[in-house]
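> Sequence isn't available, so here's the structure alone:
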């Protein structure tokens, strides 16, 4: 155990988990690589939990942060803030939501917390529909709508939460159905559930479940849900904290895979837009955003420095077509990983979209989740020079792969080879 690790344990809560038997201290990064305190270099396939979206130490972002910090670091939302207004204008236009209003927070948790506040105020109801296997953050309200037992830290709640089928395609009572039958069954379940409720405020859903193991329903499920929700006046909140900004390759937002009847009522975002700076936010049409009948501010949301970073990062993403790169390189990577998985009896499924890929591990010859194998592969990949993540609703048995969106073909091939060797070493 290193001295820093001992010091960490002495001052940190026991539930603040660290990866690896010998935790890493990352000291610097560049592009798609990071270095630890011992000088070891790693290919980064997790990006600080899908947050280093473009690249480590991206010159355009570091320059914007430095220049803004040299002018003014903080003012709060009590004063006009040009970088905040400029980023809000761009996010509103990109969101697809008509007459959009944007409120900036400091995290995805806070963004989802705000979305719940808006929805419950607008509808006059504290009843929320959420997806099974979901994760929306660590605040009291966000935990109370989390459908993943590994992250649901208390059963106490300020909300009445009802859980809906559909977030996991490959497990559960509808797994054997065709996509069309799956959607119909989930819609029927939603209709039945609403027959036993009294005016829910909103359905909150991740288009692709992040912590849940990069699981997703068939395209169009949330559009089918939306038809039901609209009949009941229930809002749809799309949690885009992990799926936003083109990570899925095919779409800029995850909701666009379910877009036959338009954008969500509320969209939340965070992580990648700041490329490591603390930015979260909520987009909603004015009618919903203006529902609050009391004063509110944000001390740190919309900080001039973080907004400058977000503007520079978003400009780089769009100007270099990183969404297209995620589609092209992500497509190559997932096919390469499927070929690797086909040769491993421990791999149940390789799934994903763009540069958001999950590898689900099971005990060979069974359908039983194998978190020990996932932990072993994580360690072996690190030994090979690759950093990945873990997740899943079935005892953390899914390897999560989400590199910066500027990943090159050569780096994708290198990472896939290291993963193949890690699976062999761990198996």
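Cool, the structure landed. From a predicted model like this one, the values you see are computed outputs, not experimental measurements.
> contacts, neighbours, all on C-alpha from now
Will do.
> Show the contacting residues for residue 355.
Listed by Cα atoms under 8 Å, 6 or more residues apart in numbering, the contact set of residue 355 reads 247, 248, 249, 326, 327, 329, 330, 331, 401, 402, 403, 405.
> So the residue nearest to it when sequence neighbours are not counted: helix, strand or coil?
Distances taken as Cα to Cα, 6 or more residues apart in numbering place residue 330 nearest to residue 355, at 4.7 Å, with adjacent residues excluded. Here residue 330 is helix, with the state taken from DSSP: H, G, I helix; E, B strand; the rest coil.
> do you know how far residue 330 is from residue 273?
Plainly put, residue 330 is 19 Å away from residue 273 if you go by Cα to Cα, to the nearest Å.
> ditto for residue 243
Taking Cα to Cα, one finds residue 243 at 11 Å from residue 273.
> same question, residue 168
Taking Cα to Cα, one finds residue 168 at 26 Å from residue 273.
> So the two - more neighbours on which side?
A side-by-side neighbour count of residue 168 and residue 273, using other Cα atoms under 10 Å, places residue 273 first with 29 against 23.
> Second structure for comparison follows:
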């Protein structure tokens, strides 16, 4: 693979990250497994960053793509597009947002960028509230609201961003509080912040922070925030790029863990719904979505071929209750990993919901993050035949585990066993 790696380095920017000391080229995939160019087979516990949501080479999706490609691949939003309308109808209903309108993009970054455009235009404000430790994309606007220094290369932005407490439960100034007191403290902080600034346009938040290491607040925090936001006329944007479509098991959307005061004003999605195709989008009530006073189109958003794939993927997910499978198999996997962690002093915490699990590594006997250990475990897991991800805060010290939602109990046990060996080998 050295030849391809050298070619990659010759034409790609230095900041384009690759996993592993000796990067691998994935050439085939089926079910929950992938194969590299050297013929090595791996159990995939990361799904191309939570994007292969159901399975590699899912027959229903590949068939839908092939059939649509045989008719027409592209048309743009300047023409009526039946698959796009059908997909928008289904998402509008599933979103829980009343009188919902749906706009399709090609990525989560573009979806969040569009949500920011809508919120700032609707509220006539360039001020945004975001969560500390958050990640929302790689465009100029989304890096400016990303509360994770490792993924925000510039603070030169037309947006004014203020960061709120609450995205990380087990670290920070409120970590020692009970859940109830934690929520009260975060709400008081938000109230204080709003008392010292002009009216922001929106709060954007991931219900579970993805790149930040699969951290989350106690259930109900965003419902409590919503009461404050509504009183101050601030919109709530729920970034569901990683938490949507049932991955958390308990809920179809991450915001539903905080549903006391209803759905968000704006919801963004991407990644898993296309099962590898480039699909993202924004859902908002009509009043917000229609606030723009200029023309707009999307050349590639909602293309016939990506919508055909998404329709087939969503149908499969719902018909096979993959949310329920994420809850059942994910629950077993989390408990298995917690059992392993009990005998591994480098593991500070195993956290998550459904098939969205983080394993945080520290230097034994301390609370100090250990990105070197995480890198070593990543390498050892690959050697053992398991692909996982990493992330977390200002240092990538959290192992990120997010397999396709069709994961079986046997595969969960197999992956846990490989990870246990990798933790011990790296420790």
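Happy to help now that I have it. Because the structure is predicted, anything quoted here is derived from the model rather than measured.
> the helices in the first structure, which residues?
3-11, 47-50, 59-71, 82-95, 108-123, 140-143, 179-194, 221-232, 286-289, 304-319, 322-342, 371-383, 409-426 (DSSP state H).
> Surely residue 241 of the second structure is in contact with residue 273?
No - using Cα atoms under 8 Å, residue 241 of the second structure makes no contact with residue 273, being 9.2 Å away.
> The closest residue to residue 333 of the second structure other than its chain neighbours: what's it in contact with?
Distances taken as Cα to Cα, 6+ apart put residue 412 closest to residue 333 of the second structure, at 5.9 Å, once the chain neighbours are dropped. By Cα under 8 Å, 6+ apart, the contact set of residue 412 of the second structure is 329, 332, 333.
> Let's have those residues in JSON lines, adding neighbour count and distance to residue 381 of the second structure.
Shown next, in JSON lines, are those (neighbours: other Cα atoms under 10 Å; distance: Cα to Cα, whole Å):
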{"residue": "329", "neighbour count": "22", "distance to residue 381 of the second structure": "20"}
{"residue": "332", "neighbour count": "17", "distance to residue 381 of the second structure": "20"}
{"residue": "333", "neighbour count": "23", "distance to residue 381 of the second structure": "16"}
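> Just give me the neighbour total for residue 419 of the second structure.
By other Cα under 10 Å, 24 other residues sit near residue 419 of the second structure.
> which ones are touching it?
Counting by Cα under 8 Å, 6+ apart, residue 419 of the second structure touches 377, 381, 386.
> Please indicate which of the residues you listed are buried?
Buried by 16 or more other Cα atoms under 10 Å: 377, 381, 386, out of the contacts of residue 419 of the second structure.
> my read: the last one touches residue 40, true?
No - with the criterion set as Cα under 8 Å, residue 386 of the second structure and residue 40 do not qualify as a contacting pair; they are 10.6 Å apart.
> Is residue 398 of the second structure in contact with residue 211, as I believe?
No - contact criterion Cα under 8 Å: residue 398 of the second structure and residue 211 do not qualify, at 9.3 Å.
> Which neighbours do the two have in common?
Shared contacts of residue 398 of the second structure and residue 211, defined by Cα under 8 Å, 6+ apart, comprise 390, 391, 392.
> Buried members of those into ChimeraX, please.
Here is the ChimeraX command that selects only those of those that count as buried (16+ other Cα under 10 Å):
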select :390,391,392
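> Distance to residue 204 of the second structure added to the shared contacts of residue 398 and residue 211 of the second structure, as a markdown table?
Shown next, in a markdown table, are those (distance: Cα to Cα, whole Å):
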| residue | distance to residue 204 of the second structure |
| --- | --- |
| 390 | 23 |
| 391 | 20 |
| 392 | 19 |
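> Out of the shared contacts of residue 398 and residue 211 of the second structure, flag the one nearest to residue 257 of the second structure.
residue 392 (21.9 Å; Cα to Cα).
> Number of residues surrounding the aligned residue in the second structure for residue 248 of the first structure?
Matched across to the second structure, residue 248 of the first structure falls on residue 248, judged by TM-score structural alignment. The number of residues packed near residue 248 of the second structure is 28, by other Cα under 10 Å.
> any idea how far residue 263 of the second structure is from the nearest residue to residue 248 of the second structure once chain neighbours are set aside?
In this structure, residue 248 of the second structure finds its nearest non-sequential neighbour in residue 354, 4.2 Å apart by Cα to Cα, 6+ apart. Distance, residue 354 of the second structure to residue 263 of the second structure, by Cα to Cα: 21 Å.
> which one of these two has more residues nearby?
Neighbour count, other Cα under 10 Å: between residue 354 of the second structure and residue 263, residue 354 has more, with 25 against 21.
> Give me the most central residue, the first structure.
The centre of the first structure sits closest to residue 242, judged by Cα atoms, centre = their mean, with a distance of 2.1 Å.
> ok, it touching residue 48?
No - contact criterion Cα under 8 Å: residue 242 of the first structure and residue 48 do not qualify, at 11.7 Å.
> Return the distance of the residue nearest to residue 355 of the first structure relative to residue 249 of the first structure.
7 Å.
> ok so, going back, determine which of the helices of the first structure approaches residue 19 of the first structure most closely.
helix 371-383 (8.6 Å).
> Give the buried residues for that closest one.
371, 372, 373, 374, 375, 376, 377, 378, 379, 380, 381, 382.
> That helix vs the second structure, mean deviation?
Helix 371-383 of the first structure differs from its equivalent in the second structure by a mean of 0.1 Å after superposition (mean Cα distance after the TM-score superposition for the first structure).
> Residue range in the second structure corresponding to that helix, please.
Counting by TM-score structural alignment, helix 371-383 of the first structure corresponds to 371-383 in the second structure.
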